[in-house]
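**Q** Predicted structure and sequence below. I'll ask about it afterward.
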Amino acid sequence: MSESVASECHDYNKSREMSRKKGVVDDGEENEEGILEIPPAESLPISTTVSTAPATDLKAIKRCIPAFAVAFSGGFLVSVLDPFQTQLIIAFDLCDCSTNISEILVDNSCYTCRSGETLVAVINLLLFVGAILGCQLTRIFSEYGRVVLLKLIAGFIIPGSLLSALAPTGLTGGWVQIAVGRFVAGIGMGCVCVGCPMYIGEMSPNSIRGKLQTISWVMQSSGSWFAVTLGLANWWRFVVFLPVVISLIALIMLSDVSETPYILLKRGSREAAIAACEDIHVEEDVEKEFEAVVHSVEISRNKKKPLELMRKNREYVHTLLVGACLGFLQNLSGARSLLTSSSRIIVQAGFSARSANFLTFALLGVNVLATVAATFIMDSWGRRKVLIISFTGQALTAIIGAVPFYVSPDADNAVTTVVSLFAFLATYAFGVGPIPCMYLGEIFPLDFKGFGMSMGASANWTGISITTFIVLSSSNTVIFSMFAIVSVFAAIFTAVFVRETKGKSVMGSPYFTEAKEMGGG
């Protein structure tokens, strides 16, 4: 046990004995000043040896299924409007084009209608702005519990999706209602990016935490794929309504889910926190893991504001900058914007709208398969190594897409564009997709985690907000060139500043000197 924790525990024993004589406090209760008394780890009934009970990945996955369901709803929400751009333009009379879907899927007049494209982009932007707000709100919600935060996500997605699905057609107010609905649902989407990694990180064994976090991203990618798949049937109201059903299922799952050890101990449920640690860390040093939880709760009791922590310890500033920059570069490098605007890019390359929809379906399928592949190497190769490979792959594939436009601007580069797009998304899904949000949950100590993760995730959504209009207003030449440059910079940034977290305790951080004593580095 570290000297600081031992000192805290000694002070605790003295104060607890005095309080017991006065009849003021019992184990795990709050005293009259509202301060939670936490016993030292060595006074608790935890085995000091590593458990030999068989720990299976299946048990850990089962524990995280509710968070996976929430992640699926978030992914579905992001891509739900992408296949319906032409239908929305028709329904709300935005452009002078045919009202026959069959004709439009061959004739690209609605797809290239500037006013319609702009309005769809604005609606997507409102989703991203809502996500930025949601990231900031998690700083408040997460303190009430990780499960509480996951439930609140559904509380935003359900009304937001209902507003969009029930918007009246042919009226300006209909577009406004869709826009408001996307903004409200976007708040929930922002909470997904913080809440799911936070819950999964604290409920996972260190040895497979990366795999479980990657599965969460697989579920997000699958949600996007499922949305586009249903979109091929052209039932836009039904598909936009589906996040309501998915969120209700997630709420049912969350009704019987335990909180994380950190939240349980913070609430004074000592025995429940011990049991949770023993259940999670079956083949790891349970005493050491619980000691880290005790240490984290002791730190959180100080209730110092994030700005005060950064002022007193520059390690907080350094870690926040690394996390925020990584989150920003993930989406500034373009993949998420390409996912939400893939149909337009494919049409711009020379394909019909019908072909664009089917190619987008295939593109998202590749995204899912590449993310599944990442689950097998995340805990063996490490976050840093995979990120460098993934960013480098993005840069190379974007260059492949850009070069033909510079060499032969007037040539038909449709096939090259699509191949480059598929390769770019595959390398993205291999590492850049799942890692940043996971990484944010691993590098911040618990007294700073809510603030740090919310700021990092906000930077992430700021990146996609910027690239949304770049993709809308630029040629494929500019799009691929910009994303190649950003990806090169991101690979260099990762190699220089990002530290490895593979196999480290989620209660520690490789960026903090004291955390290394607690198993963080």
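**A** Yep, it's here. Residues are numbered from 1 along each chain as shown.
**Q** rest of the way, CA atoms for contacts and neighbours
**A** Noted.
**Q** hmm, who's touching stretch 286-295?
**A** 1, 5, 38, 40-41, 46-51, 261-262, 265, 274, 277-278, 281, 505, 507-508, 518-519 (CA atoms under 8 Å, 6 or more residues apart in numbering).
**Q** Sort out which of those are buried, if you could.
**A** 5, 38, 40-41, 46, 261-262, 265, 274, 277-278, 281, 505, 507-508, 518-519 (16 or more other CA atoms under 10 Å).
**Q** Tell me which entries of those lie within helices.
**A** Of the buried ones among the contacts of stretch 286-295, the ones assigned to helices by DSSP state H are 5, 261-262, 265, 274, 277-278.
**Q** What is the most widely separated pair among the residues you listed?
**A** Val5 and Glu278 (20.5 Å; CA to CA).
**Q** quick one: contacts for Leu309?
**A** So Leu309 contacts Tyr316 (CA under 8 Å, 6+ apart).
**Q** Next one: it relative to Ala335, how far apart?
**A** In this view, Leu309 and Ala335 are 34 Å apart by CA to CA, to the nearest Å.
**Q** on that earlier part again, can you tell me which of the ones in helices among the buried ones among the contacts of stretch 286-295 lies nearest to Leu133?
**A** Tyr262 (25.2 Å).
**Q** so that closest one touches Val297, yeah?
**A** Yes. In this structure, Tyr262 is within contact of Val297 by CA atoms under 8 Å, at 6.9 Å.
**Q** buried sites along whichever strand or helix holds Leu58?
**A** Per DSSP states H and E: Leu58 is located in helix 57-79. Buried positions in helix 57-79, judged by neighbour count with 16+ other CA under 10 Å: 60-61, 63-79.
**Q** which helices and strands sit right next to it?
**A** helix 146-165, helix 172-202, helix 209-231, helix 236-254, helix 335-340 (3 or more CA pairs under 8 Å, 6 or more residues apart in numbering; DSSP states H and E).
**Q** which one of those helices lies closest to Arg270?
**A** helix 172-202 (16.2 Å).
**Q** Please compare the first structure with the one that follows:
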Amino acid sequence: MSEICETCQLGKQARHPFPIQTTHVSSKPLEMIHSNHHHVRPPAQFAIFATLVVALGPLSLGFALGFTSPTQAAIIKDLNLTVGQFSTFGSILNVGCMLGAILSGKIADYLGRKRALLVAVVPELVGWILIVFGQNPISLIIARFLVGLGGGIISFTVPMYIGEIAPKHMRGGLGTMNQFAITVGITLSYLLGIWVNWRMLAVLGALPEIILIFGLFLIPESPRWLAKAAHKEELTSSLQKLRGKDFNISHEISDIQAAVEASNSLPAVKWGDLMQPKLFRPLIAGIGLMVLQQFSGINALMLYSSAIFGASGKVSFILVVLTLGAAGLMDKAGRRILLMISAGGMGLSNFLVAFSFYARMSPAFSTFISILALVSLLAYIASFSLGMGAIPWIIMSEIFPAYVKGVAGSVATLVNWFSAYIVTFTFNYMLLWSAAGSFWIFAGECLLTVVFVALYVPETRGRTLEQIEASFK
């Protein structure tokens, strides 16, 4: 290159707020030195490693979500539980997650993302230990609530951490690992539950959290949280480690610091401040996606899948494979188009499932109807994995301004768990009313999601978190 662009000339004169190590950079090609060029991409090996470490948290949460399916008969028999007691044991996890979601934003903002995960591990481990040694329904219910409490903190903190450490060109793909880890955890609990008793299964459920504790000491804190907390030297060290020792991080640090300084100039945020007009659009987009994700019928279809396959584990295994396959599309096709295709496919699948219920009254077409129900379920799972499974969590970690991210993210996570609880609680009553009608309602909600995404959800692919925040202004 015989000339240096104007942006790079200005970059030479910029005075950065943090000390930048440039000793090794000067001997590198010009393209690496001037990393603020949009086509230059930093190495991502360590960001991938950090993502895999924190993904142990949602893996354990997924394990807890799937735990009750293979263990129901054995726990009821061993402890002489009533169906109502076991149902409480299963559903109390959602209540714990809701409380964890309420606390998660404040904890993550005050202590940092890594320490928040360490805090989450404590009730989860205590919960799993109580399940291992539990002898009565009260101890099991308390244990399950504690597991949910830690899970609620994890379900907010992990997507936020991944979104804040990932290079912009990989944020979608790495963000998918949160949902991928949950589906892996669910699948593992189904499969391992076939071979081990429920107490040993609880021991296995605690293992990811134990590994996570050690893993957290090997990865850096979120650079954006360090900037917000004014830990200047740690910010430089953290970002350099995540981007590679030879990559010039000065431009990214300047962007992060400028956004943080603007956020710090604003007063402390309270819950009521979320109703401010300038926060209305990102809040509606984030919370709306969380509601629509759950009311699309995913939990209902998972329940129905047992009747089709005879084992939910097969369905969750398909979710694992398809979610991993969709990860590569997140940063290529874009968030909005994947969400609309995903929701549209889910709507059509729900409609066909509803039709299969309706047409069962005609015995002449019983074979065709069974095939239709199976194909519709597979199409629904494929569609959900393509976008609506992972992207709402990715969007939640991207669109909230830094100064409200803790509070707004907590609200979005709380809404997601509350919506999941409502759908799970009401689905059996909906089936008593009308099986076909239930899935037609889900189909209508999926079509509403397509319209909602078109109107309210911004495209965030390939943009830094600071650029996304500026776009809402």
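**A** Nice, thanks for sending it over. Remember, it's a predicted structure, so these values are computed and weren't measured experimentally.
**Q** that older thread, could you tell me the angle between the helix holding Leu58 of the first structure and helix 172-202?
**A** 160 degrees (axes from the mean of the first three to the mean of the last three CA atoms, to 10 degrees).
**Q** how close does helix 57-79 of the first structure sit to the second structure?
**A** For helix 57-79 of the first structure, the mean distance to aligned residues of the second structure following superposition is 1.7 Å (mean CA distance after the TM-score superposition for the first structure).
**Q** mean shift of the helix or strand that that helix is followed by relative to the second structure?
**A** Downstream of helix 57-79 of the first structure, the first helix or strand assigned by DSSP H and E is helix 85-91. When the second structure is overlaid, helix 85-91 of the first structure sits 2.7 Å from its aligned residues on average, using mean CA distance after the TM-score superposition for the first structure.
**Q** Then stretch 484-491 of the first structure?
**A** Taking mean CA distance after the TM-score superposition for the first structure, the mean distance separating stretch 484-491 of the first structure from the aligned residues in the second structure is 1.4 Å.
**Q** Where in the second structure does that stretch fall?
**A** Under TM-score structural alignment, the alignment places stretch 484-491 of the first structure onto residues 443-450 of the second structure.
**Q** Please work out which residues outside the matching stretch touch it.
**A** So stretch 443-450 of the second structure is contacted by 289, 292, 295-296, 339-341, 343-344, 346-351 (CA under 8 Å, 6+ apart).
**Q** List the buried residues in that stretch.
**A** Buried-residue list, stretch 443-450 of the second structure, by 16+ other CA under 10 Å: 443-450.
**Q** Of those, which belong to strands?
**A** In strands, defined here by DSSP state E, there are no members of those.
**Q** and those residues, which two are the farthest apart?
**A** Farthest pair in those, by CA to CA: Ala443 and Val450, 11.1 Å.
**Q** Which residue in the first structure aligns with Ala50 of the second structure?
**A** In the first structure, Ala50 of the second structure lands on Arg63 (TM-score structural alignment).
**Q** How about that match: what's its closest non-neighbour residue?
**A** With CA to CA, 6 or more residues apart in numbering as the criterion, Arg63 of the first structure has its nearest non-adjacent residue at 7.5 Å, and that residue is Met203.
**Q** same question, Ser69 of the second structure
**A** Per CA to CA, 6+ apart, closest to Ser69 of the second structure is Tyr190, 7.0 Å.
**Q** can you check Phe448 of the first structure too?
**A** Pro306 (6.4 Å).
**Q** That neighbour: how many residues sit nearby?
**A** Residues contacting Pro306 of the first structure under the criterion other CA atoms under 10 Å number 16.
**Q** same question, Ala411 of the first structure
**A** 9.
**Q** Now do the same for it: helix, strand or coil?
**A** When classified by DSSP: H, G, I helix; E, B strand; the rest coil, Ala411 of the first structure comes out as coil.
**Q** Please report how far it lies from Ala398 of the first structure.
**A** 18 Å.
**Q** coming back round to it: make sure the residue nearest to Ser69 of the second structure is actually in contact with Ser306.
**A** No. If you go by CA under 8 Å, Tyr190 of the second structure and Ser306 don't touch, sitting 12.0 Å apart.
**Q** list residues touching both of these two?
**A** Shared contacts of Tyr190 of the second structure and Ser306, defined by CA under 8 Å, 6+ apart, comprise Ser312.
**Q** Neighbour count: the two, which is higher?
**A** The residue with more neighbours, out of Tyr190 of the second structure and Ser306, is Tyr190; 25 against 14, by other CA under 10 Å.
**Q** which residues does the more buried one contact?
**A** Taking CA under 8 Å, 6+ apart, we find Tyr190 of the second structure in contact with 66-67, 69-70, 312-313.
**Q** in stretch 308-318 of the second structure, what counts as buried?
**A** 311-318.
**Q** Mind listing residues that contact it?
**A** 183-184, 186-187, 190-191, 302-303, 305-306, 373-374, 381.
**Q** can you rerun that using 6 Å?
**A** 187, 190, 306 (CA atoms under 6 Å, 6 or more residues apart in numbering).
**Q** who's in contact with the first one?
**A** It stands for Thr187 of the second structure. Thr187 of the second structure makes contacts with 313, 316-317, as judged by CA under 6 Å, 6+ apart.
**Q** so which strand or helix has the counterpart of Thr427 of the first structure in the second structure?
**A** Mapped onto the second structure by TM-score structural alignment, Thr427 of the first structure lines up with Ser383. Assigned by DSSP H and E, Ser383 of the second structure belongs to helix 366-383.
**Q** residues touching Ser481 of the first structure, list them.
**A** Taking CA under 6 Å, 6+ apart as the definition, contacts of Ser481 of the first structure comprise Ala402.
**Q** same thing but 7 Å
**A** 398-399, 402 (CA atoms under 7 Å, 6 or more residues apart in numbering).
**Q** Just give me the closest of the residues you listed to Arg114 of the first structure.
**A** Out of the contacts of Ser481 of the first structure, the member with the shortest distance to Arg114 of the first structure (by CA to CA) is Ala402, at 23.8 Å.
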